[in-house]
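*Asks:* quick one, structure for this:
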Amino acid sequence: MKKEWWQEKVAYQIYPKSFKDTKGNGIGDIKGIIEKLDYLKELGIDIIWISPCFLSPLADQGYDIADYYKIDPRFGSNEDMEELISEAKKRDMYILLDLVVNHCSDEHEWFRKAVADPKGPFAKYFYFEEGVDGHEPNNWRSYFGGSVWEKVEGTENTYYLHLFHKKQPDLNWENPELREEIYKMINWWLDKGIAGFRIDAILNIKKVFPLRGHDFPVDRDDGLSNCTRMITEAEGIGDFLGEMRDRCFKPHHAFSVGEVFNETEAQIPEFIGENGYFSSMFDFRAHSSARSELGWYDAGIVTPNMYRDACFLTQKLVNPVGFISTIIENHDEPRGVSFYIPKEDLSEKAKKFLATMQMLQRGLPFIYQGQEIGMENVVLTSIREVDDISTLDEYEVCLREGFSEEEALRIVNRYSRDNARTPVQWDSSKNAGFTTGTPWLPLNPNYKKINVAQQEKDPESVLSYYKKLTALRKNPEYKETMVYGDFVPFMADEDRLMAFYRKGEKTLLILGNYRKEERELELPAPVKKLVLSNTEPRITGRKIVLSGYEATILEV
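*Replies:* All right, here's what the predicted structure looks like:
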């Protein structure tokens, strides 16, 4: 594998609205990110991905962009972004922006011009179709529920396509003029000094044609079908992705990480191989392993064995080919410690266990804001507390399926995206040090127990342990092995054990006891050195007794 500048790094995702507010308006901002750069540097972060902070009506919290060239005044100014890029460079840190180009906002000037002149050039930037027999052009369901088609205001039978929210019209990538505009924008930001992009919902850019009358089999009582079926049926997306790579990323030596779901084994080399469309892509296999097409009410629990098996399968498929980006949570997922650790087992030790399992896999680790202190899911007491449009839709699905309001709330609470969007818990003062105003989304009430200030003083805290993990990744003694070494499962069929080797210049054995009960294991080779553990390991000769949720890294 060709070595790249980003492979030895540690990445961190910031959801700017909830990171740090310096204006006192309850909304995080770019100045807040600048203020915390030294904190991130001390944590061991090199690459910072910032979720969208462009001008937006926030129908989908910034993923509906009204101007790709303008920072939203809520978050600051273009000058603030330039200062952030400059201050990051002083610390040998890199900034990634979010590239949201499957769709834009219906308030973008392109869409406004398209609607104003249906026969003009901007109409070809989007998808407009006539209805069929008095209803929508086809039966696809949007990601947020309801039809993917919305009637154009002032018309009798003309609809526009939106795979997501109705305020997020899909962009027509078949139009070369539209692609030129996108590439111009990407290169404009790369020339400004950003290091690359996280690429949002990118598999959706290739549609199946004709759109009108192209129905899929109905899969719910609403008479609609999941629009994701389009992704498996569409062909030719590589033409678009390869063109974007060659026109934008390659000339700038930029890093790109794709939001890619349900990829086939054959697609992995195309996406992240030696000449892949992206530098890397996120590993969603574990989170998706219990999902249901029927909705959250039908989704299962990701058990310890399911989590381990999903991670091991990804490592098996990806490692000969390219570099995966590992996560346990992001802005679209619930908190990882609440999702992957059984509720009755949740503890600081279990949080450190999960951190070890993520950070020791082969790939580029992405830490999501607050993950480093073990932030947890919130407990919703009313649906009125919810901001996330996806959660609100799934709540209605639950009610339609016959669940009570109390049951529906409990179901969506586990999966809600708002879990990851509550403000970062900086200290135990009012509003957790996030803002002097009223936070846009209520804080998790546990912030007085779980916060950065408290954990910075505690050498045994979750935060201190994350710092040890990032330092280990960069330690010259182990860096080659941890970054580039092979990933080899160990005792992969053992119930609730997650254990594996990293083999390179050294041989590391990572042992994780994914349960409360202790267990004794026979070590496969003599121990040369205890590298790191979340407890005091008990090793006698070739035997080790693993306590509950022990994570121990040995050189053997």
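*Asks:* going forward, measure contacts and count neighbours with C-alpha atoms only.
*Replies:* Noted.
*Asks:* would you map the helices across the stretch 101-250 of the chain?
*Replies:* Applying DSSP state H, counting those that start in this stretch to the stretch 101-250 of the chain gives helices spanning 109-116, 176-192, 229-233, 237-244, 250-252.
*Asks:* how much space between the most centrally placed residue in the chain and Ser416?
*Replies:* Central residue of the chain (CA atoms, centre = their mean): Asn330, 3.9 Å from the mean position. As judged by CA to CA, to the nearest Å, Asn330 and Ser416 stand 12 Å apart.
*Asks:* name the residues contacting each of these two.
*Replies:* Listed as contacting both Asn330 and Ser416 by CA atoms under 8 Å, 6 or more residues apart in numbering is no residue at all.
*Asks:* one more sequence to fold, the one below, so I can look at both together:
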Amino acid sequence: MRSAVSRKLSIPPTNWQCAFGGSAWQWEPRLGKWYLHMHDVSQPDLDWANPEVREALVDVVRFWRNRGVAGFRFDVVNLISKPEVFEDAPGGNGRRVVADGPHVHEYLRELVERAGIGDMLTVGEMASTTLEDCVRYTAPASRELNMVFNFHHLKVDYRGGNKWELMDPDIARLREVFQTWGEGMQAGGGWNALFWNNHDQPRAISRFGGRGGAGYEGSSWEKVGKMLGICTHFMQGTPYIYQGEEIGMTNPGYASIEDYRDVESKNYYRIMLDEGKSPAEALRIVGERSRDDGRTPMQWSADEHAGFTTGEPWIGVAPNYERVNVAAEEGAPESMLEFYRELVWLRKELSVVSEGSVRFYDAGARAGRVIAYERELSGEAADAARAAGEPVRAVVLCSFDAEPCEAVLRSPDGAAVELAGLERVLGNYHDAPAVGAAGSVELRPFEAVVLVQR
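*Replies:* Here you go, the predicted structure:
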């Protein structure tokens, strides 16, 4: 709680905005003070500087540990340490002021140690964070977290950094983010959580397969979904599969703002109307950006409500559930579901994927549409892989282009990447792409392929 010392009591202590729109401060008349909520008004930020608060949170974690949970995901945990002095933030973006605060690493170490969860899986969601801090959060010597979610790769379609201003995904920027975080975490001994989808994001298959993308997209839908799976599952880190991703669920494309439940979406719909946007334009933007895009019921079958419930679900199912569902894909050799099962199996089977180093390639003139990288084993790990008949090197190529394109691959030192003679182990087409001389390769629309050297 903060008293407004230097301002009138009717004015919030700072200009910080909450993540869902509007002021991050709420007046509490009984106490005559303001309380901070960086997210919803029903979610007050706790005062981690208070030892009694930290002790209570240790008790919460211990309770669930003793109940037998396997691990913990800590929501926006890098916002727990606030600055000593609260000041206005440029543009009202308070998260940049409170993210990765002065005592955050101290508080996390204390929580993990005192709650006795150092040997359990721990992952932290990080808002407006930095690579340097995330190395510290996850390096084993820090004794804080096993891995982190960062969201920089999911802001590549924010025009001017604004989630509610649409633009096509900037794939060159996406590649840059993946390289910076992949190679940077590797160099610092940190560890990434790899993901496209979660409960706060629109569906990646709609996002990167053509703006909007609500509904069933035919062959491009399948190619995009499999390409996205390959792209992250072979990177260094731990991949996460969000419910429905493995069958290719899409944004629902609701017809009315009344169909949405998400408080952020409803708030920003009103804000966009106040700014002069038409209801149709505001609804289109919400349809591409809403957190509800990832919160529709799991599509189990073609039955009513996608087989999720015989009652009335809290939100409508996506309209393509009769074609995109688990029952339709179970056992179908070319289905998204069976493809994802192969992804999981290969990651467990190939030590070059679980243990190899990572480095990213330049793709020449197509660098703005193609992401290419390699995983490689060295030393004793490579010797052991060879002895077991396993690959020692894997090259991963992913095209985000809806048209055929030629990529010319160069390693960081400028040398051509030799692809001839490599073996295809997985792809979203039935055969390997055409490989030319001097690192050139012809990629088909939304093609992804994994080539290995044994």
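*Asks:* and the helices of the stretch 101-250 of structure 1: which comes nearest Asn451 of structure 1?
*Replies:* Between Asn451 of structure 1 and the helices of the stretch 101-250 of structure 1, the tightest spacing by CA to CA is seen for helix 176-192, at 34.0 Å.
*Asks:* mean deviation of that closest one from structure 2?
*Replies:* Here helix 176-192 of structure 1, set against structure 2 after superposition, deviates by a mean of 1.2 Å using mean CA distance after the TM-score superposition for structure 1.
*Asks:* mind listing what's buried along that helix?
*Replies:* Leu178, Arg179, Ile182, Tyr183, Met185, Ile186, Asn187, Trp189, Leu190 (16 or more other CA atoms under 10 Å).
*Asks:* I'd guessed the second one sits against Trp173; true?
*Replies:* Put plainly, it is Arg179 of structure 1. Yes. Using CA atoms under 8 Å, Arg179 of structure 1 is in contact with Trp173, at 6.1 Å.
*Asks:* pretty sure Trp49 of structure 1 is in a helix, no?
*Replies:* No. If the criterion is DSSP: H, G, I helix; E, B strand; the rest coil, then Trp49 of structure 1 is strand and not within a helix.
*Asks:* how many residues are close by Trp296 of structure 1?
*Replies:* By the criterion of other CA atoms under 10 Å, Trp296 of structure 1 has 21 neighbours.
*Asks:* aligned partner of it in structure 2?
*Replies:* Matched to structure 2 by TM-score structural alignment, Trp296 of structure 1 sits across from Lys163.
*Asks:* name all residues that make contact with that match.
*Replies:* Lys155, Asp157, Arg289.
*Asks:* redo that, cut-off 10 Å
*Replies:* Residues near Lys163 of structure 2 by CA atoms under 10 Å, 6 or more residues apart in numbering: Leu154, Lys155, Val156, Asp157, Ile285, Arg289, Ser290.
*Asks:* same deal with Lys543 of structure 1?
*Replies:* Contacts of Lys543 of structure 1 by CA under 10 Å, 6+ apart are Glu520, Leu521, Glu522, Leu523, Pro524, Ala525, Pro526, Val527.
*Asks:* ditto for Cys405 of structure 2
*Replies:* Ala365, Arg366, Arg369, Val370, Ser399, Val441, Glu442, Leu443, Arg444, Pro445, Phe446, Glu447.
*Asks:* try 7 Å this time
*Replies:* When contacts are counted by CA atoms under 7 Å, 6 or more residues apart in numbering, Cys405 of structure 2 is found next to Glu442, Leu443, Arg444.
*Asks:* give me the buried subset of the residues you listed.
*Replies:* Glu442, Leu443, Arg444.
*Asks:* any idea how far Leu163 of structure 1 is from the aligned residue in structure 1 for the second one?
*Replies:* The equivalent of Leu443 of structure 2 in structure 1 is Leu546 (alignment by TM-score structural alignment). Taking CA to CA as the measure, Leu546 of structure 1 and Leu163 of structure 1 are separated by 48 Å.
*Asks:* what's the counterpart of Arg359 of structure 2 in structure 1?
*Replies:* Arg359 of structure 2 maps onto Val488 in structure 1, by TM-score structural alignment.
*Asks:* hang on, its match packs against Ala499?
*Replies:* No. Under the criterion of CA atoms under 7 Å, Val488 of structure 1 makes no contact with Ala499, lying 8.9 Å away.
*Asks:* between the two, point out the one with more neighbours.
*Replies:* Set Val488 of structure 1 next to Ala499 and count neighbours by other CA under 10 Å: Ala499 wins out with 23 against 16.
*Asks:* quick one: map the more buried one onto structure 2.
*Replies:* By TM-score structural alignment, Ala499 of structure 1 lines up with Ala372.
*Asks:* next up, the contacts around its match.
*Replies:* Phe360, Tyr361, Ala363, Val396, Leu397, Cys398.
*Asks:* could you redo the last one with a cut-off of 8 Å?
*Replies:* Phe360, Tyr361, Asp362, Ala363, Val395, Val396, Leu397, Cys398, Leu409.
*Asks:* one more: Cys134 of structure 2?
*Replies:* By CA under 8 Å, 6+ apart, the contact set of Cys134 of structure 2 is Val148, Met185, Gly190.
*Asks:* now do the same for it: its match in structure 1.
*Replies:* By TM-score structural alignment, Cys134 of structure 2 lines up with Ile268.
*Asks:* the match of Arg359 of structure 2 - nearest residue in space that isn't next to it in sequence?
*Replies:* Excluding the flanking residues, the one nearest Val488 of structure 1 by CA to CA, 6 or more residues apart in numbering is Tyr501, at 4.9 Å.
*Asks:* check the secondary structure at the one you found for me.
*Replies:* Per three-state DSSP, Tyr501 of structure 1 ends up strand.
*Asks:* would you say Lys352 of structure 1 is within a helix?
*Replies:* Yes. Looking at Lys352 of structure 1 with three-state DSSP, it is inside a helix.
*Asks:* map it across to structure 2 for me.
*Replies:* Using TM-score structural alignment, Lys352 of structure 1 pairs with Lys226 in structure 2.
*Asks:* that match - how many residues pack around it?
*Replies:* Counted with other CA under 10 Å, Lys226 of structure 2 comes out at 30.
*Asks:* isn't it up against Met336?
*Replies:* Yes. Assessed by CA under 8 Å, Lys226 of structure 2 is found in contact with Met336 at 6.7 Å.
*Asks:* quick check: closest non-adjacent residue to Ile371 of structure 2.
*Replies:* Per CA to CA, 6+ apart, closest to Ile371 of structure 2 is Cys398, 5.2 Å.
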